[in-house]
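Peer 1: next input, structure requested:
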Amino acid sequence: MTKHHRFLITLFAGLLLLGGISCSTPQKAEVDLIPMPRSVEYHRGAFTLSPETKFYTQLPTEGKEALARCLEGTLLGSVPFADEATGNNGISLNLCDSTVVPEAEGYRLEIGKKGVTLSASTEAGLFYGIQTLLQLLNNGDGKTLPAVTIDDAPRFPYRGMHLDVSRHFADKEFVKKQLDALAYFKMNRFHWHLTDGAGWRIEIKKYPRLTSFAAWRPFEKLNDWWTGGRTFCDQNDPRAVGGYYTQDDIREVVAYAAERHITIIPEIEMPGHSEEVLATYPELSCSGKPYVDADYCIGTEKTFEFLENVLLEVIDLFPSEYIHIGGDEASKNGWRKCPRCQKRMADEHLASVEELQSYMIHRIERFLNEHGRKIIGWDEIIEGGLTPGATVMSWRGEEGAIHAVKAGNPAIMTPGKYCYLDAYQDAPSTQPMAIGGYLTLEKAYSFEPVPDSLTTEEAALIQGLQGNVWTEYMTTPEHTEYMIYPRILALAEVGWTPAERKDWKSFHTRALHAVQFLKEKGYNPFPLDKEVGDKPESMRTEENLALNKSVTHLYPYSKQYAGEGDQALVDGVRGGWMYNDDRWQGFLNSDIDVTIDLDSITDIKQVYAEFLQLKGPYVWLPKQVIISASTDGKEYTTLATVDNDISPEVETLQFKTFGWEGNAKARYVRYQALSNGIEGGWLFTDEIIIR
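Peer 2: Coordinates of the predicted model:
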């Protein structure tokens, strides 16, 4: 059997998995597809599958029989094969010349009253055209296809989803189930986060303790492990919770993904987020002791020997051109005191620990390049110098990608504000626990991956985008799916559909249908039809005496969470459910101390501001608020001192208003919110209101 024949068999196996669901909905003026195609031309009429409908392909008898077995049980399962092309009542699948369909993942679908012709110049294009056919059937009556001509191809070559299986393990069947859905919505990259401080998830034969020890912990939930000592245990310990993929599992999933034209990019974290490795092999750490360090020691050759041996086995398992090497959030603390790291810095003439990290990244990159692979890393790999061949995955906003493409490097957009699917997607009080953030379907859909500041040449280096699923609080498969869907569908359309073709109202309608389809297929999506929406206060302008008055900050606010800048606390705009909506103003490791000038001495009766607390991202309520007033800006009278009565140990999202009521005269109102002193802690407030 030829490679082409095997491909077409695999192609229709996808129909078995994702076909067969029909909804009794009338034909709409607009095709019910996600992502929306590049071009749709509508015609009169429709093509209806009947007992006489036949397939035509170039497959020989053996291939046709195999394909028929794959189609059993699907909407197309009863369609027989014709020995030669039929002009009427047929479905023709054609691999054509690139002059007809030039794009590698593009296709042309022609549906008329008499039949269907699907053409593509590559197997991937043919596959995506079949996903379109499947959606048209599944979203219609199961047998009628609208008469249309669709010319389609993706906007970006990289359309991905990341899944963290370190913090909470997901078995291979769960992974394959998500690959089915990603393929159905035309996504083509799966970033598999296989290692992190909470657990090692891939069998490495040279280092068996990585899966007999570092893959297991004596706690079911990550938070319990985090607060309970962060220790690991042997696989046969009765308390052991975790898991890993054997190399046979990996090969099975990689092949499964390839059949659906999804490339799996494995991630092996370095130099940080490596607590599980260093607890198992402490000689790779700066201290030489388990449970002390999170970063590999860069001063010892043992580290590079270990990483290179691991990567050799990873390369053997994954055919992906790229290997993700992490590179994010390394503390670098051990390196500053480690004699071996300091010697490495002196020997290599490195001026800082940032350059020491860059040394390690460059060295690993050379190793991978020598073995025919390239690296992707989180945007911290920019620090200390970026190599020409590296691809940057920009998660801390868009700045990393902008820096990369201006240096001539490819970049993938995955900023937390739009692409982190561990954030709340609706009113937090109605949702399961999340790490923080607030990312609605509409906000994910609004993402534009190409910043306006880029030239045409620079914009071409933006390869696409990725939705990230971090599983700190996702302890079950159902919860994980709830966080993925339908927001990943918004990113699928952002990655495929031309920007000028995007339409939120249309997408929302189509997403409602997609959620129902996913439920019928056994997924557990967020119930979009029951969405509560944003915080009511955020929907109106807050009229008050402080509105648009001059405000002075004694301590600077964070540039990352600036809101509308200097006037953010008096612009009348209240924050929503979470601090990352550009309406809350954040202060890191700092008190808040602001003074508002009311322009003239004014009778005031009320001063207040609201704060929020969420333990996961270290967002705290102030330990105390002091409100004072002055008529001359020199002598201040304390109006109120308000202490916080909510513990920082509370896990759930908290809102609290700190204020004063009474009677006073003031031109200047000073509002002080004191930090609780927890290192790395944030204070967030949205508006200081004076009445």
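
Peer 1: drop to CA atoms for contacts and neighbour counts, all remaining ones
Peer 2: Fine.

Peer 1: stretch 341-358: end-to-end distance?
Peer 2: For stretch 341-358, the first and last residues are 13 Å from each other (CA to CA, to the nearest Å).

Peer 1: how about that stretch: buried residues?
Peer 2: For stretch 341-358, a neighbour-count test (16 or more other CA atoms under 10 Å) marks C341, Q342, R344, M345, L350, V353, E354, E355, L356, Q357, S358 as buried.

Peer 1: and E472, helix, strand or coil?
Peer 2: Here E472 is coil, with the state taken from DSSP: H, G, I helix; E, B strand; the rest coil.

Peer 1: how far away is it from D164?
Peer 2: Shown here: E472 relative to D164, a distance of 9 Å by CA to CA.

Peer 1: M393 belongs to a strand, doesn't it?
Peer 2: Yes: membership of M393 in a strand is supported by three-state DSSP.

Peer 1: and for it, the neighbour number?
Peer 2: Using other CA atoms under 10 Å, M393 has 28 other residues around it.

Peer 1: for R583, which three-state class applies?
Peer 2: State at R583, reduced to three classes by three-state DSSP: coil.

Peer 1: just to revisit the earlier point, farthest-apart pair in the buried residues of stretch 341-358, please.
Peer 2: Maximum pairwise distance among the buried residues of stretch 341-358 (CA to CA): 14.5 Å, between Q342 and S358.

Peer 1: one more, for comparison:
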Amino acid sequence: MDGFIPLKKVYSFNPIPKELNAEESKYILGAQANLWTEYIQNENQVEYMVFPRILALSEVTWNGPSQNLENDYPDFLSRVENFMERFDALEVNYANHLYEIEGNILKEEGKVFYELTTPTKGKEIHYSINNAKTEVYSKPILIEENAKIKAHVFKNGEKVGSDFSEEIKYHKGITAKISLNVPPNPAYAGGGKEALINGISGSDKRYGDKEWLGFWGDNLEITIDFGTPTDINSVTTRFYNAPGQWIHAPKIIKMIRPFVDGTTDTISIPTFSPDDNNENIIEGYIPIIPILAGKMIDGSKIVLIIPNYGIIPEGQQGAGNKAWTFIDEIIIE
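Peer 2: The predicted model follows:
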């Protein structure tokens, strides 16, 4: 399994492994990039996957890896932007992500903000929140309630790129602190542990975005600390289940619930096992699982214990290997 490889990650590639010394490094003569085509439908899709990634790899192998990525990458993008005219003339079906918008949750002094960025210089971002008046983006947006944000990139007064939208669910976990007993796998670390309580749900169609976190064979323990006693009557989350890709949802979730008086209890919630033959579950994400619903608790933190599915059984893809666990937003109300 491989994660999503954005253009910046290709540009940051160092073809000389760090384990090699100077004498050994001289035997590295070049680099190559492979495109596996078992899921590629036609030549247009091949071009979309290769361009402009191939430009980034070419520059890395010709000039050597960047020594200052944050300075070099914007300069590279400005040259790619000019090169797009050549792609157009050659009718190459390239992936144009240069005018895309990226949104990120920021937290500062107990407040939540939403930051909008676009990778190329000299552009304006226009946005609206909850269908209010459109404004020119100048600073991170304060979020104090559920929000639907729409945005567009403008170049020289003209709209370019695709429309952007994001929905943020402002729940009680969004301002909490989160800790994990193990980090996510580097290939599927997404937005890091904060992605699990940032109010943004991952894609319904793929697990490789920055909201889903992937763990390979690990038993996961998640602690969410609210700082002060907090009334909670709902905790939900969801998992990805794709046995053909070694991804198996856990069979149960446990939650340790501390109370103000110092006592705790533990509840166990079954999720989904392929043995259950649940007709509502298909390859893809498992719908929202209520870990706690309609039962008020009052404590400063909760702990979720998520045992890994275990070793993949005979007769399934990846038999004999550890299963992957993919988890999305934990919503606390």
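
Peer 1: that older thread, and the buried residues of stretch 341-358 of the first structure, which is closest to G659 of the first structure?
Peer 2: Closest approach between these and G659 of the first structure, by CA to CA: E354, at 44.0 Å.

Peer 1: Provide the aligned range in the second structure for stretch 175-195 of the first structure.
Peer 2: Across the second structure, nothing matches stretch 175-195 of the first structure (TM-score structural alignment).

Peer 1: could you work out the end-to-end span of that stretch for me?
Peer 2: End-to-end distance of stretch 175-195 of the first structure (CA to CA): 16 Å.

Peer 1: next one: stretch 184-202 of the second structure
Peer 2: End-to-end distance of stretch 184-202 of the second structure: 15 Å, with CA to CA as the criterion.

Peer 1: same check on stretch 521-539 of the first structure?
Peer 2: End-to-end for stretch 521-539 of the first structure, by CA to CA: 36 Å.

Peer 1: which residues sit against that stretch?
Peer 2: Here stretch 521-539 of the first structure makes contact (CA atoms under 8 Å, 6 or more residues apart in numbering) with 18, 21, 426-427, 478-479, 481-486, 512, 515, 518-519, 573-577.

Peer 1: how about stretch 40-51 of the second structure?
Peer 2: Residues from elsewhere that reach stretch 40-51 of the second structure (CA under 8 Å, 6+ apart): L35, T37, V92, N93, Y94, A95.

Peer 1: which residues in the stretch 351-500 of the first structure form strands?
Peer 2: 374-378, 391-394, 411-413, 462-469 (DSSP state E, counting those that start in this stretch).

Peer 1: whereabouts in the second structure does the second one align?
Peer 2: Read it as strand 391-394 of the first structure. Taking TM-score structural alignment, strand 391-394 of the first structure hits no residues over in the second structure.

Peer 1: same check on stretch 152-160 of the first structure?
Peer 2: Under TM-score structural alignment, there's no match for stretch 152-160 of the first structure.

Peer 1: ditto for stretch 123-137 of the first structure
Peer 2: Taking TM-score structural alignment, stretch 123-137 of the first structure hits no residues over in the second structure.

Peer 1: just to check, I105 of the second structure is in contact with N198?
Peer 2: Yes: I105 of the second structure lies in contact with N198 (CA atoms under 8 Å); the separation is 6.5 Å.

Peer 1: look at those two and report which has more neighbours.
Peer 2: Set I105 of the second structure next to N198 and count neighbours by other CA under 10 Å: N198 wins out with 26 against 21.

Peer 1: list the residues that contact that one.
Peer 2: I105, I168, G173, I174, E329.

Peer 1: the helices in the stretch 301-450 of the first structure, which residues?
Peer 2: Under the criterion DSSP state H, counting those that start in this stretch, helices of the stretch 301-450 of the first structure are mapped to 301-317, 333-337, 339-347, 353-370, 399-406, 416-419, 441-445.

Peer 1: where does the longest one end up in the second structure?
Peer 2: Which is helix 353-370 of the first structure. So helix 353-370 of the first structure sits over no part of the second structure, by TM-score structural alignment.

Peer 1: which strands or helices does that helix pack on?
Peer 2: If contacts are counted by 3 or more CA pairs under 8 Å, 6 or more residues apart in numbering; DSSP states H and E, helix 353-370 of the first structure sits against helix 301-317, strand 374-378.

Peer 1: most packed of those?
Peer 2: Ranked by mean neighbour count, these are led by strand 374-378 with a mean of 23 (mean count of other CA atoms under 10 Å).

Peer 1: before we move on, the earlier item: out of the strands of the stretch 351-500 of the first structure, which gets nearest to Q567 of the first structure?
Peer 2: Nearest to Q567 of the first structure, of all those, is strand 391-394, at 28.8 Å by CA to CA.

Peer 1: distance check, the residue lying closest to R238 of the second structure once chain neighbours are set aside against W324 of the second structure.
Peer 2: Once flanking residues are discounted, R238 of the second structure sits nearest to I288: 4.8 Å by CA to CA, 6 or more residues apart in numbering. Shown here: I288 of the second structure relative to W324 of the second structure, a distance of 19 Å by CA to CA.
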